[in-house]
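> Quick one: sequence plus predicted model below, questions after.
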Amino acid sequence: MKVQIVEVGPRDGLQNEKEHVSTAAKIQLIDKLVAAGLHRVEASSFVNPKWIPQLADAEEVLKGITWSSDVTYSALVPNVRGMERAKASGLTEIALFMSASETHNKKNINKTMEETFPVLREVAREALALGMRVRGYVSTVFGCPYEGAVPIDNSRRVTHELLEMGVFEVSLGDTIGVATPKQVREVMEKIVKDTATERLAGHFHDTRGTGLANVAAALDVGIRTFDSSIGGLGGCPYAPGAAGNISTEDLVYMLNGMDWDTGVNLERLLEAGAFIQEELGRELPSKVLKAHLAAVKA
């Protein structure tokens, strides 16, 4: 039984870091993640550097990594200009993003949901014409920091629109980490009725400690692709001080124990986690990484 892991640490994780992370460190991190057996890595973002200065060196990072033919590297893009930069950097896959809640979408993209669809449709059309694959992210599926509960029909509609644009996979996100396993089953079961499970992925945050439990719930529904971040990088901007994305080390450890095949070497993965923790100079949230480093010191 196989599960795909999409490593989002170099993008979704590092974009939230306050301290500058060197281009060289990002390059080393990506290479270490690939060496650990990860075959899908979101390497950076081509969003305007004014919005996300931490990832302003996207071109330099992609120029410096050791490209592997059996790895899909991708980047987040907001518009055609970002897509063109990604293509020029050698990427064959990009990711689009929008929210399932109106207020979050306005604050995150500065557009209403209705205004966002044509923009994403144009980007998808141009990317597909260039032979690129397009992935989609839907934020705030399980809760919005401004509106609270988000109607399931919002997420179903956004997912449907993205798939209609030619997106090959839609990642359903618990952006602020409020979801519980019961809610994940209820939401996923309804969205799965509209589309095949192999075209859906789960993107969970561990803000309230339910991240891995939510993965288990999504597995029960038939989801087999999950986003995660090395070391648990990516603290939630709407919950200061809270843990962010689920940790790749924790996810791999759990899946291994459940007899799922991830193709990831946990020991090599822990080396990558220890590396970026050292670079950042602070302890990361990953519990498996903490246990490993404590055992090494003992």
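Structure received. Numbers count the residues shown, from 1 in each chain.

> When you work out contacts or count neighbours from here on, use the C-alpha atoms and nothing else.
Noted.

> In the stretch 51-200 of the chain, what residue spans correspond to helices?
58-64, 80-88, 102-109, 113-129, 152-164, 181-192 (DSSP state H, counting those that start in this stretch).

> got a markdown table for those, with distance to L29 and mean neighbour count too?
Below are the helices of the stretch 51-200 of the chain laid out as a markdown table (distance: least, Cα to Cα, whole Å; neighbours: other Cα atoms under 10 Å):
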| stretch | distance to L29 | mean neighbour count |
| --- | --- | --- |
| helix 58-64 | 10 | 18 |
| helix 80-88 | 19 | 18 |
| helix 102-109 | 27 | 17 |
| helix 113-129 | 27 | 17 |
| helix 152-164 | 31 | 18 |
| helix 181-192 | 31 | 18 |
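
> Of the ones you listed, which is nearest V264?
helix 58-64 (22.1 Å; Cα to Cα).

> Of the helices of the stretch 51-200 of the chain, give the one that comes closest to V296.
Among those, the nearest to V296 by Cα to Cα is helix 58-64 (31.0 Å).

> Which residues does the closest one contact?
23-24, 26-27, 43-46, 85-86, 89-90 (Cα atoms under 8 Å, 6 or more residues apart in numbering).

> hmm, 6 Å instead?
With contacts defined as Cα atoms under 6 Å, 6 or more residues apart in numbering, helix 58-64 is touched by 23, 27, 44.

> Also stretch 92-111?
Outside stretch 92-111, the residues that touch it by Cα under 6 Å, 6+ apart are 74-77, 112, 132-141, 154-155.

> let's bring in a second model and compare:
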Amino acid sequence: MERIHITDVAPRDGLQNQRVPVLTGAKLELIRRLAAAGVQSVEATSFVSPKAVPQMADAAALVPQLKTAVPGLRCSVLVPNLKGLERAHAAGAEEIAVVLSATETMNRRNINMGLAEATEVSEQTLAAAQRLGLRTRAYVAVAFDCPFEGATPLDEVVRLARRMHEAGAGEVVIADTIGSAAPGQVKARLAALREAVPVDRLAMHFHDTRGMGVANAWAALEAGVRRFDASVGGIGGCPFAPGAAGNVATEDLVLMAAQSGFDAGISTDGLIDAVDYAEAQLQRPLGGRSITWLRRQREKARETQTG
């Protein structure tokens, strides 16, 4: 079976918008459970202003503990600028990600600067990270639609993706930030993006606002993409993108891939354990569209073993 690579973004993108505070130890335990399920890459936290995103205020305390808690796990952290990069590097981060929104208004709402300045800051941050020997990712956010400006022009998405690739980003992540994309749009955008960025450097980041997250992932698979972001339990949202629902659930993506001839190397039973733990921490039901079926299958297997 052909392999796909999934970065679970629940610890950062999933938790950043949650109202229930999650303690550092609980975040470590969630990441540990993801690693135990076979997840090889996570986005662990972000070095942003604690006033803007209080849930990420413990980033400098979390990162140093990751090597001991989950040795061998690839852990990325989000940094908004050079100051965030300095903090991340001081904490021991080995991989960073920058976020560049593809519209003027989204950049101003998200990071309080215009598109041109945000592009320069992202390029400077990527260059500085490479000088430090860090792995790098670059998000192109609102790559389909912007909650403030409407449809995002394709040529702008391609231009920014090319800029991030030329700046040295190891992965360029095309993000459907508000979950408005449909499979046909995914294929059309990827046809153009593949002309600007090698497909093995492209990753896709889908939200499930309109229930098409997994369908969009399948369209991306058909277009040659093999790298995806997902969030266990479908946890997610964006504090600066009104109406955005959770990310596509890791368990849904893993199940779809497995039943379509792809291997993510991740156990759905292990993911259920992570969902159960996240539910207890956030004090509400979680899970992707497949979670009820997956739980039934696990119970049947246990009954067979004990019977």
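In hand now; what should we look at? Keep in mind that what you see is a predicted model, and the values were worked out from it rather than measured.

> Put one on top of the other, what's the TM-score?
The TM-score (TM-score structural alignment, normalised by the length of structure 1) is 0.95; 297 aligned residues with a Cα RMSD of 1.7 Å.

> Turn the helices of the stretch 51-200 of structure 1 into a markdown table, columns for distance to A274 of structure 1.
Formatted as a markdown table, the helices of the stretch 51-200 of structure 1 follow (distance: least, Cα to Cα, whole Å):
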| stretch | distance to A274 of structure 1 |
| --- | --- |
| helix 58-64 | 20 |
| helix 80-88 | 29 |
| helix 102-109 | 32 |
| helix 113-129 | 36 |
| helix 152-164 | 36 |
| helix 181-192 | 30 |
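
> How much space separates the equivalent of S260 of structure 2 over in structure 1 from L219 of structure 1?
Residue correspondence to structure 1 (TM-score structural alignment): S260 of structure 2 is matched to M258. Using Cα to Cα, to the nearest Å, M258 of structure 1 is found at 11 Å from L219 of structure 1.

> These two - which one has more neighbours?
Set side by side, M258 of structure 1 and L219 show more neighbours around L219, with 16 against 11, by other Cα atoms under 10 Å.

> Sticking with that one, tell me its helix or strand.
L219 of structure 1 belongs to helix 211-221 when elements are defined using DSSP states H and E.

> List only buried entries from the contacts of helix 58-64 of structure 1.
Among the contacts of helix 58-64 of structure 1, the ones that count as buried by 16 or more other Cα atoms under 10 Å are 23, 27, 44.

> quick one: contacts for the first one?
Contacts for T23 of structure 1 (Cα under 6 Å, 6+ apart) come out as V61.

> can we see that at 7 Å?
57, 61 (Cα atoms under 7 Å, 6 or more residues apart in numbering).

> And the last one, by the same measure?
Residues in contact with S44 of structure 1 (Cα under 7 Å, 6+ apart) are 10-11, 55, 58, 75-76.

> how close does the equivalent of D155 of structure 2 over in structure 1 get to M113 of structure 1?
Aligning on TM-score structural alignment places D155 of structure 2 opposite D153 in structure 1. Look at D153 of structure 1 and M113 of structure 1: by Cα to Cα, they are 13 Å apart.

> same question, G281 of structure 1
39 Å.

> try G82 of structure 1
G82 of structure 1 is 20 Å from M113 of structure 1, by Cα to Cα.

> hmm, back to that, output the contacting helices and strands for the helix holding L219 of structure 1.
helix 181-192 (3 or more Cα pairs under 7 Å, 6 or more residues apart in numbering; DSSP states H and E).

> I'd like the next helix or strand past the helix it packs on.
Following helix 181-192 of structure 1 in sequence, per DSSP H and E, is strand 200-204.

> and the counterpart of D273 of structure 2 in structure 1, how many neighbours does it have?
In structure 1, D273 of structure 2 lines up with E271, judged by TM-score structural alignment. Neighbour count of E271 of structure 1, defined by other Cα under 10 Å: 18.

> quick one: what's aligned to E303 of structure 2 in structure 1?
Aligned partner of E303 of structure 2 by TM-score structural alignment: none.

> which SSE is E303 of structure 2 in?
helix 291-306.

> For R159 of structure 2, see how far away R296 of structure 2 is.
For R296 of structure 2 relative to R159 of structure 2 (Cα to Cα), the value is 46 Å.
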